[in-house]
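**Student:** Dropping the sequence and predicted coords here.
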Amino acid sequence: MFIQKIQAGDGTTTGLCSEDHAIVMLRRAVDRRFPLEATRTGGLVITRDVWSTGSSTPSRRTVSLEPAKPLGVMTPTMRQDLEAIADSDRAYRVDKAEMPFRDRVGRIMLGFYSVPPAAARRLVERGMVVLGLPYEDTSHGRLKEIRTPVRVVLAARLAMLAADHRTSTGEPRGYVYPADIGMSGTVGLCKPGRRSGRVYDGSSVASCTCGWSQWTEDREVARRVAREHRREMASAALKRLT
């Protein structure tokens, strides 16, 4: 469940949004190539321009989704477990087992990998995974087990996506000697303020934790480029998700 906030030219409205409805909005936004951005709290921001009859400029419409139940801090161990569950096509929790496999009870099974009972319980309590309907199966071909399907919720996937693409911008170097920035033969301004012979370098680098980086002419452009990178990565990842 998400808290949905819609901001438009005529005001702001707030309400609740189910995960199924959020996925429908997400698919529509991806298909129509609206700018998307995941948040570290497990939320999503969808932005689009709305054209009105008789208007020469569009109005901005923003839909923000935030988990109704905060996910809290996602530890590296939780992240590893969530990735394993998301990558598995048959993740389930063992709710009942016979000897000698009763130590499997409470574990989330993922083939050769499993999530211990305590860690599995935390994922459920924090709302990072959701449980399906229990069913009966057999372990090792003959021992009955009660199993419950497990899947990673959309909010947790969005939080992991945002954590993979944390961007930052570098502070401009200010006044430097021309030779230090490859401008040999150039002479800077000879003015008071300890700038004699130097030129102003306002360039800034936008970088991301995924390894991407790009130099720009100033920090404002770097912020814009970083935002565009986050949106591009979010659109590509969410397109695969939907």
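**Tutor:** Arrived safely. Source: prediction; values computed, not measured.

**Student:** okay, CA-based contacts and neighbour counts for the rest of this
**Tutor:** OK.

**Student:** what's the spacing between M183 and V176?
**Tutor:** Separation of M183 from V176 (CA to CA, to the nearest Å): 10 Å.

**Student:** Included below, for side-by-side comparison, is a second structure:
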Amino acid sequence: MFKQTQQHAGGVTEGTASEPAARMLLATAVRRGYTVEATPAGGALITWTRHLFGATDGAVVLATRSISLEPFTPVGALSGPTRDDLALIGGDRHAHYAEEDGRRVIAGPMWRIPAFATARLRARTLVVEDGDRVRLSLTARLGLLAQTHRTRTTEPEGFRRPSAGDPYGSAGLNRPGGRAGMLRDGSSWAVCSCGQLNGALGGTRDEARRLTREHRRAMTAQFVTEHLAPPTRATA
């Protein structure tokens, strides 16, 4: 279950969204080209821009709209063993509840999660029962996605001495404050824990931050398209 907060022309509306409603909301947002980003807590933020016309002069005004989904039980930090357990459940369509010494465990054909760990997964709403099987909750999947794509930007190098043969070396010769002969390098690397941004360089740190945001949003859109969007019907 999620707390749903929507920012619209009339102000802000708060309510709740079930997992099926949240899945449909995310799939619709991606299909319409809205920006969607998963959060480490296991929620998501949807944003889009509306083109409005001024009441008097008819000028076009851009207005940002948003819908946030916040889980009532945040995912929190995920330890290595917990991630391993979630990977077992998420990768096996035969995961189910079983009993072991009178206690409930999650099991697959070739593996079994101990009762204590099973109880913790249930208490944190990281797993849900879907018919005869156990699967990851949407909260768990969004949290795992966001925590897999933790981004950062590097500190710009700042002032540096030009290398030999640098055609722009003379540009810093008259700088005051002990910076004579130095050039300013404001570039910043955009880095993601998934390893896919290791070669992304921004001319400024703000540009590097933009690259990290675009990456997180692209990964969320890909996840929604591949795992949450309803299958398209084949046409004759």
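**Tutor:** Thanks, I have it. Being a predicted model, the structure only gives us computed values, none of them experimental.

**Student:** Need the TM-score between these chains.
**Tutor:** The TM-score (TM-score structural alignment, normalised by the length of structure 2) is 0.87; 221 aligned residues with a CA RMSD of 1.9 Å.

**Student:** just to revisit the earlier point, which one of M183 and V176 of structure 1 has more residues nearby?
**Tutor:** V176 (16 against 11; other CA atoms under 10 Å).

**Student:** Alignment lookup: the more buried one to structure 2.
**Tutor:** Using TM-score structural alignment, the partner of V176 of structure 1 in structure 2 is R160.

**Student:** cool, R107 of structure 1 as well?
**Tutor:** Checking TM-score structural alignment: R107 of structure 1 goes with V105.

**Student:** burial of its match, as a residue count?
**Tutor:** V105 of structure 2: 19 neighbours (other CA under 10 Å).

**Student:** Unless I misread the structure, it falls within a strand.
**Tutor:** Yes: looking at V105 of structure 2 with DSSP: H, G, I helix; E, B strand; the rest coil, it is inside a strand.

**Student:** mind listing what it touches?
**Tutor:** The contact partners of V105 of structure 2, taken as CA atoms under 8 Å, 6 or more residues apart in numbering, are Y97, A98, E99, R112, I113, P114, A115, T118, A119.

**Student:** From A98 of structure 2, how far out is the residue lying closest to it once chain neighbours are set aside?
**Tutor:** Residue nearest to V105 of structure 2 in three dimensions, not counting chain neighbours: A115, with 4.8 Å by CA to CA, 6 or more residues apart in numbering. From A115 of structure 2 across to A98 of structure 2, the span is 10 Å (CA to CA).

**Student:** overlap in contacts of the two?
**Tutor:** Contact criterion CA under 8 Å, 6+ apart; residues shared by A115 of structure 2 and A98: R104, V105, I106.

**Student:** With respect to W189 of structure 2, which of the residues you listed is nearest?
**Tutor:** Closest to W189 of structure 2 out of the shared contacts of A115 and A98 of structure 2 is I106 (42.2 Å), distances taken as CA to CA.

**Student:** Tell me the spacing between the closest one and T5 of structure 2.
**Tutor:** 34 Å.

**Student:** Mind checking which of these two has more residues around it?
**Tutor:** When I106 of structure 2 and T5 are compared for neighbours, I106 comes out ahead with 26 against 18, by other CA under 10 Å.

**Student:** so who does the nearest residue to that one once chain neighbours are set aside touch?
**Tutor:** Take I106 of structure 2 and drop its neighbours on the chain: the residue closest to it by CA to CA, 6+ apart is Y97, 4.7 Å away. By CA under 8 Å, 6+ apart, the contact set of Y97 of structure 2 is R104, V105, I106, A107, R133, V134.

**Student:** how about the last one, what does it touch?
**Tutor:** Which is V134 of structure 2. Per CA under 8 Å, 6+ apart, neighbours of V134 of structure 2: I89, H94, A95, H96, Y97, I106, V127, V128.

**Student:** between those, which has the most around it?
**Tutor:** Neighbour tally across those (other CA under 10 Å): the maximum, 26 neighbours, falls on I106.

**Student:** biggest helix in structure 1 by residues?
**Tutor:** helix 219-241 (DSSP state H).

**Student:** if you line the two up, which stretch of structure 2 does it fall on?
**Tutor:** Using TM-score structural alignment, helix 219-241 of structure 1 pairs with 205-227 in structure 2.

**Student:** Nearest to G33 of structure 2 among the contacts of Y97 of structure 2?
**Tutor:** V134 (31.8 Å).

**Student:** quick one, which residue of structure 2 lies the farthest from its center?
**Tutor:** N174 (45.8 Å; CA atoms, centre = their mean).

**Student:** Which residue, other than its chain neighbours, is closest to that residue?
**Tutor:** N174 of structure 2 sits nearest to A180 (CA to CA, 6+ apart), 5.1 Å away.

**Student:** Point out the other helices and strands that the lengthiest strand in structure 2 packs with.
**Tutor:** Criterion DSSP state E: the longest strand present in structure 2 is strand 60-71. Packing contacts for strand 60-71 of structure 2, counted by 3 or more CA pairs under 8 Å, 6 or more residues apart in numbering; DSSP states H and E, involve strand 2-8, strand 44-53.

**Student:** Give me the angle between the first one and strand 44-53.
**Tutor:** Taking axes from the mean of the first three to the mean of the last three CA atoms, to 10 degrees, strand 2-8 of structure 2 and strand 44-53 form an angle of 10 degrees between their directions.

**Student:** Just give me how far whichever strand or helix holds Q214 of structure 1 sits from the chain centre.
**Tutor:** Taking DSSP states H and E as the criterion, Q214 of structure 1 maps to strand 213-216. Here strand 213-216 of structure 1 is found 22 Å from its chain centre; the criterion is CA atoms, centre = their mean, to the nearest Å.

**Student:** same question, stretch 40-55 of structure 2
**Tutor:** 16 Å.

**Student:** same deal with stretch 14-24 of structure 1?
**Tutor:** So, by CA atoms, centre = their mean, the centroid of stretch 14-24 of structure 1 is 17 Å from its chain's centroid.

**Student:** Repeat that for stretch 67-85 of structure 2.
**Tutor:** For stretch 67-85 of structure 2, the distance to the chain centre is 12 Å (CA atoms, centre = their mean).
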